[in-house]
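Enquirer: pasting the sequence and the predicted coordinates here, then a few questions.
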Amino acid sequence: MKNKVVVLGSLNVDTTLHVANMPQPGETISAQSKTSSPGGKGANQAVAAARSNADTCFIGQVGDDQSGQMMIKALKDNGIDTAHINIVEDQGTGSAVILLDENGQNSIMVYGGANQSMGSAVIKQAEELIKSANFIVAQFETPQERTLEAFKIAKENGVVTVLNPAPAATIMPELLAVTDLVIPNETESATLTGIEVTDEASMDANAAKFQKMGVKNLIITVGDKGAYYSTEAAHGFVPAFKVDAVDTTAAGDTFIGALCSQLSGDLSNIAEALTYAQKASSITVQSMGALPSIPTTDQINATYKN
């Protein structure tokens, strides 16, 4: 049976400036080229889940503009239910400017726009949808207050709540109390716990700190090294698949969406689901752009036949 994954998150149009090297403070450089594509952490995670055959639905907000229509169409084209995307007239659709260097590394600047003006009514209108899900996933490109409202509904109805605390910010303690699984990268984890991630012992310490903060289950993504996991039943490290990265944009989002498409509600198959998610993200980084680079299950299976 397919997992039903509801993503509460951001919808951004990404503009990528391709540069030889990242600019230094005060330096003006020329971009080699410019590309635009649908993106936003929420959209990326939803598309990754949908392309891995999850029954995927989206809760979000866009402006009444061409960019908003572009984002809704991009999700619909991937078979995602967009009935709970709200359209507002007083805010523009979110956008992001990405600097991408020749080594595949990026720096990202995000304008929240309609994403950040989301009100409680959007969550109330999606209450029945949230109740019907297996997983609900959220990030920090929409207001934490909305995530808290959605996670409370989910927890009351046995839906697994997954928080990707990116970009890193101070987390509302009451939000952590209703989070089943938190998935930061190593930098975000260190920011939130105050414990630098350097080795497995420090990851264990991060897990212990998150448990004290109210979250029993943790995954820390560590770029091209792999992913650490700690649940009530087990902990360990799943290595990444070594590839030549072209563009790391959406790698983490692909990982999360693909993971939620495979994960069982009790997290008992977490190591297997993490391996699948690592395969998905390893393919994403080998192509340009956010949504265009996210693989399908067939592509993942064809690439990793053994």
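Expert: Yes, it's here.
Enquirer: rest of the way, CA atoms for contacts and neighbours
Expert: OK.
Enquirer: could you list every helix and strand in contact with the helix or strand encompassing residue 6?
Expert: Using DSSP states H and E, residue 6 sits in strand 4-8. Judged by 3 or more CA pairs under 8 Å, 6 or more residues apart in numbering; DSSP states H and E, strand 4-8 is in contact with helix 41-51, strand 55-63, strand 135-138, helix 251-262.
Enquirer: here comes the other one, which I'd like you to weigh against the first:
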Amino acid sequence: MNETPRSNPRVLCAGHINWDVTMHVQSLPDPDGEVHIDQLIQSGGGSAANVAVGLVSLQTPAAVYGSVGGDEAGAMALRALDRAGVETGCVLIDPEQQTSVKYLIVDETGQVMVLANEGANEGFSASAIDPSMFEQIEHLHLTSQHPETAQSLAELAHEAGVTVSFDPGRRVGDRDFSAAIDATDILFLNRHEAAAIGRTHADRDTPETVLVVKRGGDGAVVRTSSGEVSHSGFSVDVVDTTGSGDGFAAGFLATVLSSGEMIRNRPDKYERALIVANACGALTATESTARVPLSPASIEALSGISPIESSQ
């Protein structure tokens, strides 16, 4: 088995590690209805794991922190990460739990319906990770997890001088992520999640946080305390939107880390990262499953910009 060469991780991605079962159908069934499965694919999934794989493919070494069960699905999820070159040494394995398996039903337009079990994917905590990990990395990327865990990991990162990004996902309106968001340098939300944040945290003010709002096929916008910059995205033939947001985050972070700059009050400094992120999200949507091979060459072919060049 050929594995991607590893080096010390620059980014630690903390959150869900899943096993995905993707089913392509012409259309979603009506109640009591039945549809034919045109294609069934099994692959690694989970937002933290997906972003880590994307970062490695963009020449940004990454590790993942999360938890899986002691079952075959967990073993397959870890093998997939190993093959991609992601460092998995701090992943927790709970022999008493099942790994979270997500069943993704994708219609012919690329839209997705998700069925999931909780499994072991939130069995990790901030207290279980070796604090020395934060001395090895430059950046911590958080995805969906217990709010208390997200807050504690963000605080540990800041104590070590490590920047933090957070993509809380679709449960952001149901969970109180206020403290974790306050400790975040870059916050990723889609349009619906941004609306939920507005309702839930209308009285909160986090001017130091760079807000990145993903707009699907309409591109994305970066908002800072002094203004915003937007990009309309790229037109592609959509096959499966699963993982497009994770590809977007990987592209954005790889570009920001490559440039060596995180300037909160200069939205123009994020223009390159925004273009690359939109290209990564678009490329992810052109193939099935959440993990599509990304490379600086493929991104440059679509966008005209390389994620590993300096944005100076």
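Expert: Happy to help now that I have it. Everything numeric in this text was worked out from a predicted model, so none of it was measured.
Enquirer: TM between them?
Expert: The TM-score (TM-score structural alignment, normalised by the length of structure 1) is 0.87; 289 aligned residues with a CA RMSD of 2.3 Å.
Enquirer: picking that back up, any chance of the helices and strands packed on strand 4-8 of structure 1 in TSV, plus mean neighbour count and distance to residue 18 of structure 1?
Expert: Listed next are the helices and strands packed on strand 4-8 of structure 1 as TSV, based on neighbours: other CA atoms under 10 Å; distance: least, CA to CA, whole Å:
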stretch	mean neighbour count	distance to residue 18 of structure 1
helix 41-51	31	20
strand 55-63	27	26
strand 135-138	27	29
helix 251-262	28	18
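Enquirer: nearest to residue 119 of structure 1, of these?
Expert: When those are compared by CA to CA, strand 55-63 sits nearest residue 119 of structure 1, at 9.4 Å.
Enquirer: show me where structure 2 has helices.
Expert: Listed in chain order, the helices of structure 2 (DSSP state H) span 47-57, 72-84, 147-159, 178-182, 191-200, 244-259, 271-284, 296-303.
Enquirer: residues in structure 1 aligned with the third one?
Expert: To tie it back to what came earlier, the one meant is helix 147-159 of structure 2. The aligned range for helix 147-159 of structure 2 in structure 1 is 144-156, by TM-score structural alignment.
Enquirer: contacts for the matching stretch?
Expert: For stretch 144-156 of structure 1, contacts defined as CA atoms under 8 Å, 6 or more residues apart in numbering pick out 8, 118-120, 123, 127, 130-131, 136, 138, 160-161, 171-172, 174-175, 178-179.
Enquirer: inside strands: which ones of the residues you listed?
Expert: Secondary structure from DSSP state E places 8, 136, 138, 160-161 of the contacts of stretch 144-156 of structure 1 in strands.
Enquirer: residue 65 of structure 1: neighbour count?
Expert: Burial of residue 65 of structure 1 is recorded as 14 neighbouring residues (other CA atoms under 10 Å).
Enquirer: translate it into the numbering of structure 2.
Expert: In structure 2, the residue equivalent to residue 65 of structure 1 is residue 71, according to TM-score structural alignment.
Enquirer: thinking again about what came up before, return the distance of the match of helix 147-159 of structure 2 from the chain's centre.
Expert: Distance of stretch 144-156 of structure 1 from its chain centroid, counting by CA atoms, centre = their mean, to the nearest Å, is 17 Å.
Enquirer: I'd guessed residue 213 of structure 2 sits against residue 188; true?
Expert: Yes - if you go by CA atoms under 8 Å, residue 213 of structure 2 and residue 188 touch, sitting 6.1 Å apart.
Enquirer: between those two, who's got more neighbours?
Expert: Higher neighbour count among residue 213 of structure 2 and residue 188: residue 188, with 24 against 20, using other CA under 10 Å.
Enquirer: what's that one aligned with over in structure 1?
Expert: So, by TM-score structural alignment, residue 188 of structure 2 is matched to residue 183.
Enquirer: kindly report the same for residue 48 of structure 2.
Expert: Here residue 48 of structure 2 is matched to residue 42 in structure 1, going by TM-score structural alignment.
Enquirer: OK, contacts around its match?
Expert: Residue 42 of structure 1 neighbours (CA under 8 Å, 6+ apart): 7-11, 138-139, 141, 253.
Enquirer: tell me how many other residues crowd the nearest residue to residue 38 of structure 1 once chain neighbours are set aside.
Expert: Among residues not flanking residue 38 of structure 1 along the chain, residue 13 sits closest, at 4.7 Å (CA to CA, 6 or more residues apart in numbering). Using other CA under 10 Å, residue 13 of structure 1 has 22 neighbouring residues.
Enquirer: wait, residue 13 of structure 1 sits on residue 43?
Expert: No - using CA under 8 Å, residue 13 of structure 1 makes no contact with residue 43, being 10.0 Å away.
Enquirer: quick one: residue 40 of structure 2 from residue 57 of structure 2, how far?
Expert: 25 Å (CA to CA, to the nearest Å).
Enquirer: likewise for residue 210 of structure 2?
Expert: On the measure of CA to CA, residue 210 of structure 2 and residue 57 of structure 2 end up 25 Å apart.
Enquirer: what's the answer for residue 48 of structure 2, then?
Expert: 14 Å.
Enquirer: residue 171 of structure 1: neighbour count?
Expert: Residue 171 of structure 1: 12 surrounding residues under other CA under 10 Å.
Enquirer: next: residue 157 of structure 1.
Expert: For residue 157 of structure 1, the count of nearby residues is 14 (other CA under 10 Å).
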